[in-house]
Structure formats: C-alpha cells, structure tokens
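> Got a predicted model here, sequence first, then my questions.
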Amino acid sequence: MTASSQRSAIITGGSGGIGRAAALRLADDGVRVLIHYSGNAQAAQETADAVVVAGGTAVVFGGDVADEDQMQEMFAAAIEAFGGIDVVVNTAGIMPLAPIAAMDLEIFDRIQRTNVRGTFVVNQLAARQLRAGGAIINFSTSMTRLQMPGYGAYAASKGAVEAMTLILARELRGRDITVNAIAPGPTATPLFFTGKTQEQIDAIAKLNPMERLGTPEDIAEAVAFLAGPGRWINGQVLFANGGAA
C-alpha cells in the first residue's frame, strides 16, 4: 500500500481506555492515527509510542473538543501529517454521575459541552474534510436503554449524540461517508470505575448474559469494523454490550 492510499484516522480521547484500544486496533489494520488528548499528554504519547512499537504511524494533538478553533487546528495537523483524513472516531467524553434531582447544573453544562458540543464540533469539521470512502464513528452509551439511576445527565448527552449521528448520515448523501454511533455497555475503563464500589461494579457486570464487563478491546473491534469493512452500515447505533439491552 502506498503512502497516498493508506488510510488515516483521528481519534478523540485517544490517550486511554477505549480511545487507546481503538488507536492500537486501527493501527493494526494499517491505519495511521492522530491521537487526541485533552489533558493527559503523557498518556497520549504512550499510546502513540505503543502504535509505533507495533509498526504503525502515530502523532499526538492536544485540545478541547468543544473549541472549534483548536479542533480545526487538529484537523489541519492530521492533513499535514497524513495528506488527508478518512476516519474520525469520537471517544472523548466525560461521565459525572448524580441523580437528576441532585445534579449540579454547572456539572450538567460541562457534560453537555464536552459530550454534545464536542461531538458536534468534530462532526462538523469531519463532514467538511473527510475523503470519500470515509467513516465518522461517534460514541453513545447503552445507558440510553439500561436507564440506570444516576446516569440522567450523561444519557441525555448521548441521546443527543445519537440524534446528530443519524441526521448527519443522511445529510452526507452522495459523499460515500458513513456515520454511525457505537453504544457500549459497561466497559472496564478508568471512566467507568471512578466513584463505584466493588459491589456496584460486580452487580453491573452481571447485567448482561456474558456476566462480565466489556473490555476496551471489545469496543475497538466494533470501531475497526465500522472504520473498514462495514461500508453497508450507515446511520445506525451499534449496541456493543454483550446483550445487556
């Protein structure tokens, strides 16, 4: 494969968890990756180093996904490094939990800014700049179906992500660009474990028939499918949760 024909991807939130697993999995398919981070430059560089050690190509970029100027700079950096962009994977997100009645509205606004506005900003730029044959992969959550107490603000933000995903897929008619969302179930990432007791973790792990938490690698396989061979999957929400809902 020549450099000009090799596919390239931006992965927001690529410094850890699902983002890191997705970067490594796409790199295994020969995709060059830009690994975005918002605060942990060291973790992003460690992910990039792991990609390079495995024989892939990676660069890193730090910025706020909800800031359109910073994200435009990120897209420009990817184009400069790779010559174009084929895949955008939006794993960046935050998940503070509280009952709706108790949720601090400043925290609620922060969740919506990162998860909704951030996805919208990156999708807008991707819609303008992805090459034909490309894929936009957003991230929702199975909590929109599981409806567990405490997840109201987070699930609301991901409901918005699903809506924009389905509409953008139809707005890109004729462009040969797919737009889908992955809705993971509970997945063993630092974001999931934060603030939970072992008893809570064990109970949540039992929700699906597989009776375990998902792994970042489980979700990365879904990313690789939508980024590569899954060209006839478009305008869909793929629930990757072991059968929990």
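Nice, thanks for sending it over. Numbering: from 1, shown residues only.
> Going by C-alpha atoms from here, please, whenever you check contacts or count neighbours.
Will do.
> thought Leu191 was touching Gly93?
No. Leu191 is beyond contact range of Gly93, at 9.2 Å (criterion: Cα atoms under 8 Å).
> contacts for the lengthiest helix in the chain?
In terms of residue count, the longest helix belonging to the chain (DSSP state H) is helix 152-171. Taking Cα atoms under 8 Å, 6 or more residues apart in numbering as the criterion, the residues outside helix 152-171 that touch it are 94-100, 103, 108, 111-112, 115-116, 119-120, 138-141, 143-144, 147, 177-181, 234-237.
> Quick check on the residues you listed: which are buried?
Neighbour counting with 16 or more other Cα atoms under 10 Å marks 95-98, 108, 111-112, 115-116, 119-120, 138-141, 143-144, 177-181, 234-235, 237 as buried within the contacts of helix 152-171.
> now, which of the residues you listed lie within helices?
With DSSP H as the criterion, helices contain 108, 111-112, 119-120, 143-144 from among the buried ones among the contacts of helix 152-171.
> Surely Asn241 touches Thr141?
No. Counting by Cα under 8 Å, Asn241 stays clear of Thr141, with 9.2 Å between them.
> Which pair in the ones in helices among the buried ones among the contacts of helix 152-171 has the greatest spatial separation?
Maximum pairwise distance in those, criterion Cα to Cα, is 20.2 Å, between Phe120 and Met143.
> now the strands for the chain?
For the chain, the strands defined by DSSP state E occupy 8-12, 32-37, 58-62, 87-90, 135-139, 178-184, 237-240.
> what about the fifth one, distance to the chain center?
Read it as strand 135-139. Relative to the mean C-alpha coordinate of its chain, strand 135-139 is positioned 7 Å out (Cα atoms, centre = their mean, to the nearest Å).
> other SSEs contacting that strand?
The elements that strand 135-139 packs onto, with contact taken as 3 or more Cα pairs under 8 Å, 6 or more residues apart in numbering; DSSP states H and E, are strand 87-90, helix 118-129, helix 152-171, strand 178-184, helix 216-227.
> hold the first one in mind and look at this next one:
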Amino acid sequence: MSESSFLAPQHQIKGQVAIITGGTKNLGGETAKELARLGSNLFLHYRSDQKQAEDFKQELNKKYPEVTIELYQGDLSDDESLKKLYSEAKSKFPKGIDIAINNVGQVIKKPIIEISEQEFDSLDDKNNKIAFFFIKNAGLNLNNNGRIISIGTSLLAAYTELYGGYQGTKAPLEFYSKAASKELLPKGITSNIVSPGPMETSFLLNSEPKQAVEYFKTVALHQRLTQVSDIVPIIRFLVTEGTWITGQNIFANGGFTSPK
C-alpha cells in the first residue's frame, strides 16, 4: 500500500497541479519526484540545461506514467516573467494550479565591502524580487485551498560574516510570506517558508571551500550537512497533512542555527 493511500481525502494531492521553480535538479528535482509519487501533476521550471530537464522528465514519465509533466524554460527576473510562468502553467493545466514552490536563489560569499553593485543587484533580483513576485502571482492564480512554499535559508538566524548580501536579500521573504498568509486566508491558501541548513548539493559543494563544508558539519546533528532527504518530507507535509500551518518559517538544519 502506498503512503498516499493513508492520507485523508482532504490531504491527498493526487490529480492536483504543482509549479516548481528550479524543479529539475537538487531540492526542486527531489521535491518533484516526491509529489509525482503522490500523484501530483507537475509544471517544472528550469533555467538553462535543457537536456538535463528533458532527461529528468523522461525519468519521471517512465516511473509515474499516470502523472502529466510539463517543462518550462525561462529566466525569471520580474513580475512579467512570473506572470508568464503562471499563464503558461494554466494553459497546460486548465483546471488551475494548486501548489507553488519556489527554489530560486543565489549566494555570493564575500565581505560586504567587496560586493559590487552589479553583484548586489543580482542577489536582490534572485533572492528578493523573484520571491516577492512569485508569491504575488501565486496569490492571484492558485486555486482555493492552494499551497505556497518558498525555500529560505537558515543563515537568517546566523551571526556570521561573508553572507551579508545573501542574508540581507533573503530576509524580506519572511515578511512577504507572512503577509500573504494573512491576505490569502479568505481563499484558504497557505504560505510558508522552509529554511534548510547548509545542504549537501552541487550548489553548496561548488561554492564553498572544503574547510567551510567541514565546519558546517561540526555544528549540526550527527556531524553532517543537511540532506535533500531531510527537507523533502517537510515540503510534502506542508502540501498534504500540514494544511493548518501558515505564515511560518520552518528552520530545518539539525541545530545549525535556531531563530529567536
């Protein structure tokens, strides 16, 4: 018996539609696999690697032939590009969108005094602006009782150097998500953030020196990095049984940091 069969009818997502940005690799890709396992149809955004995205789609189609999967390539950068994302999703799935998950983000690890205006603008676009307009357009387009999940960072609870540009441009996400959770109550739409600790993906391993990665391990449970498999079940919960949770930022990092 599959796990989805144990869910109460009001918590099942079989036949629903999920938009996932960055949805073909790392956390977004593993989230897509889990929602497909539960029978959700998928509209998966990716930015550049078309072959990887198509291979990923074929993999899911083979394993879950009953699930409809559509790919969408685009450089999300402003309100208009987010409007187009949702418009294209609704054209492929006329019954509408039920789940919206945003994985877009960028890290630049530098002292504040070394960050150029161009680098700041790039951080601000990816971590702040896209986050805002993703939530805005989700609120405008999701079906009643939909779910919005934004991926944040546990560094928002860290007292540290070198991540000021990243932390500063990620911080507004918490206020956008909380405000949306109140504003969308009449439609039954929830809005939450999941904030992982340093996660063992190519994104982290290619951007951090080995000594930093080893340090991250020493300050978390079991002396290891956050795994994608630690985070996917939390996302799954928020779109199934966790429907009474809204306006929250869930820090999932094995004790790496703890918000006040």
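Yes, it's here. Since the model is a prediction, treat every value here as computed from it, not as a measurement.
> List the TM-score for the superposed pair.
Scored by TM-score structural alignment, normalised by the length of structure 1, the superposition of the two chains gives a TM-score of 0.93; 243 aligned residues with a Cα RMSD of 1.7 Å.
> residue contacts, the residue nearest the centre of structure 1?
To find the centre residue of structure 1, average its C-alpha atoms and take the closest one (Cα atoms, centre = their mean): that gives Thr91, at 2.0 Å. Residues near Thr91 of structure 1 by Cα under 8 Å, 6+ apart: 11-14, 18-19, 138-139.
> Could you report the neighbour count for the aligned residue in structure 1 for Ala157 of structure 2?
With TM-score structural alignment as the criterion, Ala157 of structure 2 lines up with Arg145 in structure 1. As a burial measure, Arg145 of structure 1 scores 13 neighbours (other Cα atoms under 10 Å).
> One more: Gln6 of structure 1?
When neighbours are defined as other Cα under 10 Å, Gln6 of structure 1 has 14 of them.
> Give me the nearest residue to the counterpart of it in structure 2, chain neighbours excluded.
Taking TM-score structural alignment, the alignment pairs Gln6 of structure 1 with Gly15 from structure 2. Once its chain neighbours are removed from consideration, Gly15 of structure 2 has its nearest residue in Ser40; the separation is 5.2 Å (Cα to Cα, 6 or more residues apart in numbering).
> Need the residues touching each of Asn241 and Thr141 of structure 1.
Once Cα under 8 Å, 6+ apart is applied, the residues that Asn241 of structure 1 and Thr141 both contact turn out to be 183-185.
> hang on, Val107 of structure 2 packs against Ser122?
No. At 9.7 Å, Val107 of structure 2 and Ser122 do not qualify as touching, with contact defined as Cα under 8 Å.
> what about Phe75 of structure 1, distance to Val87 of structure 1?
Using Cα to Cα, to the nearest Å, Phe75 of structure 1 is found at 11 Å from Val87 of structure 1.
> Also Ala240 of structure 1?
Ala240 of structure 1 sits 19 Å away from Val87 of structure 1, going by Cα to Cα.
> Also Gln45 of structure 1?
20 Å.
> if you count what's nearby, which of these two comes out ahead?
Between Gln45 of structure 1 and Val87, counted using other Cα under 10 Å, the more crowded position is Val87 (29 against 20).
> ok, that one touching Ile136?
Yes. With contacts counted by Cα under 8 Å, Val87 of structure 1 reaches Ile136, the gap being 5.8 Å.
> shared neighbours of the two, anything?
Between them, Val87 of structure 1 and Ile136 have Ala227 as joint contacts when contacts are counted by Cα under 8 Å, 6+ apart.
> Arg147 of structure 2 corresponds to which position in structure 1?
Structural alignment (TM-score structural alignment) places Arg147 of structure 2 against Ala135 in structure 1.
> residues near its match, how many?
Other residues lying near Ala135 of structure 1 total 29 when counted by other Cα under 10 Å.
> wait, what's in contact with the residue lying farthest from the centre of structure 1?
Ranking residues of structure 1 by C-alpha distance from their mean position (Cα atoms, centre = their mean) puts Ala101 at the top, at 28.5 Å. With contact taken as Cα under 8 Å, 6+ apart, Ala101 of structure 1 is in contact with no other residue.
> That one matches what in structure 2?
In structure 2, the residue equivalent to Ala101 of structure 1 is Ile113, according to TM-score structural alignment.
> Relative to Leu162 of structure 2, how far out is its match?
Here the distance between Ile113 of structure 2 and Leu162 of structure 2 works out to 10 Å (Cα to Cα).
> can you check Arg224 of structure 2 too?
Taking Cα to Cα as the criterion, Arg224 of structure 2 is separated from Leu162 of structure 2 by 22 Å.
> Look at those two and report which has more neighbours.
Of the pair Arg224 of structure 2 and Leu162, Arg224 is the one with more neighbours under other Cα under 10 Å, namely 19 against 15.
> Which of the ones in helices among the buried ones among the contacts of helix 152-171 of structure 1 sits closest to Met1 of structure 1?
Taking Cα to Cα as the measure, Met1 of structure 1 lies nearest Thr119 of those, at 31.3 Å.
> ok, that closest one touching Asp67?
No. At 10.6 Å, Thr119 of structure 1 and Asp67 do not qualify as touching, with contact defined as Cα under 8 Å.
> Could you find the closest non-adjacent residue to the residue mapped onto Gly235 of structure 1 from structure 2?
Residue correspondence to structure 2 (TM-score structural alignment): Gly235 of structure 1 is matched to Gly247. Across the structure, with Cα to Cα, 6+ apart as the measure, the residue nearest Gly247 of structure 2 apart from its sequence neighbours is Lys178 (4.3 Å).
> And for Gly83 of structure 1?
The shortest distance from Gly83 of structure 1 to any residue that is not its chain neighbour, by Cα to Cα, 6+ apart, is 7.2 Å, and that residue is Ser4.
> Over to Ala43 of structure 1?
Residue nearest to Ala43 of structure 1 in three dimensions, not counting chain neighbours: Ser15, with 5.1 Å by Cα to Cα, 6+ apart.
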